[in-house]
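> model the structure of this input:
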Amino acid sequence: MTDSQLAIGVDIGGTGIKGALVNLTTGELVSERFKIPTPEDGEPEAIAHTVLEIVNQLPEEAEGKPLGICFPAIVKNGKTHSAANVSKRWINFEAEKLFTQTLGRRIRFINDADAAGFAEVKYGAARDTQGAIIVTTLGTGIGSAFIYNGVLIPNFELGHLPYQGESYEKFAANSVREREELEYPVWAERLQLFYSELEFLFSPDLFLVGGGVSKSHEKFLPLLKLKAPIIPAALRNNAGIMGAAALAA
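So this is what the prediction gives:
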């Protein structure tokens, strides 16, 4: 494996920040995966220094490699335009600039759902699949990514599509299923409305479903009636790291 086949991926979440060195050919992690709790205040500077702490723990061969960082926000030209479970200072914030200065190196700053979705298409359940692919993560909210013939179209916040004066993620996220103690068939009826709307709007060739609940995919995915196949994601907790590294390179 040559040095050019390696990159670093860091995944910033609301509760933990994790990172590793990634083989860009296979997507596998070639170092230990380091994880540190996200600073409680969620302030940009504290998070940037935590990322620096993780990068400094990586092995020698990580030195000088491309570095991608994914984060739960709308990201445009290196600037964050929203904030979920972190400080509101992230709204309209020059994130890429802060991390470049803190780490002393060039970085690529990416939306977390975009990173995870891209990883699934490059390394995971949708590998070698052409056409329009919609990747959704069912969790606290509904994250999403849109990839067309291997090209990521960023910031597709499909969980924010309006539904009954709110948004679909307020109606059909996994957190809603847990909070309202919905049986899987009842929850699947809500998901049916969401995915039918996406199919009508975008005519995808494949749906991919991630998030922790995808481990129980047999309880709800077979209940959905769509023209396009809908299958579970494969990469679980490493998808963000892998996608961030691949997009950085």
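
> from now on I want contacts and neighbour counts done on CA atoms only, so please keep to that.
OK.

> what about the strands in the chain?
6-12, 16-23, 34-37, 67-71, 75-76, 79-80, 108-111, 132-138, 142-148, 151-153, 162-163, 166-167, 206-210, 230-232 (DSSP state E).

> any chance of JSON lines for these, columns distance to Ala245 and mean neighbour count?
Shown next, in JSON lines, are the strands of the chain (distance: least, Cα to Cα, whole Å; neighbours: other Cα atoms under 10 Å):
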{"stretch": "strand 6-12", "distance to Ala245": "4", "mean neighbour count": "29"}
{"stretch": "strand 16-23", "distance to Ala245": "7", "mean neighbour count": "24"}
{"stretch": "strand 34-37", "distance to Ala245": "15", "mean neighbour count": "16"}
{"stretch": "strand 67-71", "distance to Ala245": "5", "mean neighbour count": "26"}
{"stretch": "strand 75-76", "distance to Ala245": "16", "mean neighbour count": "21"}
{"stretch": "strand 79-80", "distance to Ala245": "19", "mean neighbour count": "22"}
{"stretch": "strand 108-111", "distance to Ala245": "9", "mean neighbour count": "27"}
{"stretch": "strand 132-138", "distance to Ala245": "18", "mean neighbour count": "24"}
{"stretch": "strand 142-148", "distance to Ala245": "16", "mean neighbour count": "24"}
{"stretch": "strand 151-153", "distance to Ala245": "14", "mean neighbour count": "14"}
{"stretch": "strand 162-163", "distance to Ala245": "32", "mean neighbour count": "13"}
{"stretch": "strand 166-167", "distance to Ala245": "31", "mean neighbour count": "14"}
{"stretch": "strand 206-210", "distance to Ala245": "19", "mean neighbour count": "23"}
{"stretch": "strand 230-232", "distance to Ala245": "22", "mean neighbour count": "20"}
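
> now the other sequence, so there's something to compare against:
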Amino acid sequence: MGIDIGGTGIKGGIVDLGTGELVTDRFRLDTPQPATPDAVAETVAKVAANFDYTGPVGVDFPGVVMDGVVQTAANVDKAWIGTSLLETVGPKLPGPSFFLNDADAAGLAEVRYGVGAGHRGLVVMVTFGTGVGIALIHDGKLVPNAELGHIEIDGHDAETKAAASAREREELSWEKWAKRASKYLRTLEQLIWPELFILGGGISKRPEKWVPHLKCRTPLKVAELINNAGIVGSALAAFEAAQVGAVVPGAGSPR
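Modelled structure (predicted):
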């Protein structure tokens, strides 16, 4: 099972890891406001309880996650910083649990089942949404928690100018916003030299509006899994972690 914690919704499903497809309907509940740790944990529990399932559960979160502990909360309640997902959410799940960054989950899904499948070298997933999320995958291996959405460009945190939310906030045309996104992508190119950019986030539902305006040297592909990427990547991460004993027992599994 994979569960995706977002700023507006928390959704989950059971995944066929052979195909990367959901074998159940996706189930979604609104993210509680305020999105405090206890309130979010209860909502995650309700999402998980919607399925007749026991086994490994992967959960992604919009922030840096190290050893199950949230380290950053750029676009969620600051009470999350220093909170253990393992202790707050893990006991409410029906099996061993594993937690990771949301962009990392989406990137894993795309390189295994989506447009990044079969690509060697460095693949960079860029999600344009409320913020800018980054996943680095080299030869299929994830380099976790790459917070490159916050690099400084022209004296600004990059995501304050290049995120999809900035286009809406400043009422920019698609072309004007794409110039900012292009500058951001070119800055990444100078730092890490990727072999492929995968472009995701909610904005990727309308690629014809902005992708043709992007200018960078790296090949571009639009993400395929869209709304299911976090669920699929989280489930995959949990399964693989379980194989090496890196998941933590939850309420539904022996301790």
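
> wouldn't Gly42 of structure 1 be in contact with Val86 here?
Yes - counting by Cα atoms under 8 Å, Gly42 of structure 1 touches Val86, with 4.3 Å between them.

> so what corresponds to Tyr213 of structure 2 in structure 1?
That one is not Tyr; residue 213 of structure 2 is His. Alignment note: His213 of structure 2 maps to Leu223 in structure 1; criterion TM-score structural alignment.

> let me see the contact set for the residue nearest the centre of structure 1.
In structure 1, the centroid-proximal residue (Cα atoms, centre = their mean) is Ala113; its distance is 2.6 Å. When contacts are counted by Cα atoms under 8 Å, 6 or more residues apart in numbering, Ala113 of structure 1 touches 72, 136-137, 143-145, 240.

> wait, which of the residues you listed is closest to Ile8 of structure 1?
Closest to Ile8 of structure 1 out of these is Gly240 (11.1 Å), distances taken as Cα to Cα.

> so who does the alignment partner in structure 2 of the closest one touch?
Superposed on structure 2 with TM-score structural alignment, Gly240 of structure 1 falls opposite Gly230. Residues counted as contacts of Gly230 of structure 2 (Cα under 8 Å, 6+ apart) are 2-4, 60, 102-103, 105-106, 109.

> so how far is Phe99 of structure 2 from Asp67 of structure 2?
8 Å (Cα to Cα, to the nearest Å).

> oh, I was asking about Ile192 of structure 2
26 Å.

> nearest spatial neighbour of the corresponding residue of structure 1 for Ile3 of structure 2, skipping sequence neighbours?
Using TM-score structural alignment, the partner of Ile3 of structure 2 in structure 1 is Val10. In this structure, Val10 of structure 1 finds its nearest non-sequential neighbour in Gly19, 4.1 Å apart by Cα to Cα, 6 or more residues apart in numbering.

> test my guess that the one you found contacts Ser31.
No - using Cα under 8 Å, Gly19 of structure 1 is not in contact with Ser31; the gap is 9.3 Å.

> how close does Pro59 of structure 1 sit to Met242 of structure 1?
As defined by Cα to Cα, Pro59 of structure 1 lies at a distance of 17 Å from Met242 of structure 1.

> which of those two has more neighbours?
Between Pro59 of structure 1 and Met242, Met242 has the larger neighbour count (other Cα atoms under 10 Å), namely 34 against 13.

> now do the contacts for the more buried one.
Counting by Cα under 8 Å, 6+ apart, Met242 of structure 1 touches 9, 22, 27-29, 115-116, 119.

> same check, this time on Ala248 of structure 1
Going by Cα under 8 Å, 6+ apart, the list of residues near Ala248 of structure 1 reads 7, 66-68, 107-108.

> swap in 7 Å and give it another go.
Each residue near Ala248 of structure 1 by Cα atoms under 7 Å, 6 or more residues apart in numbering is listed here: 66-68, 108.
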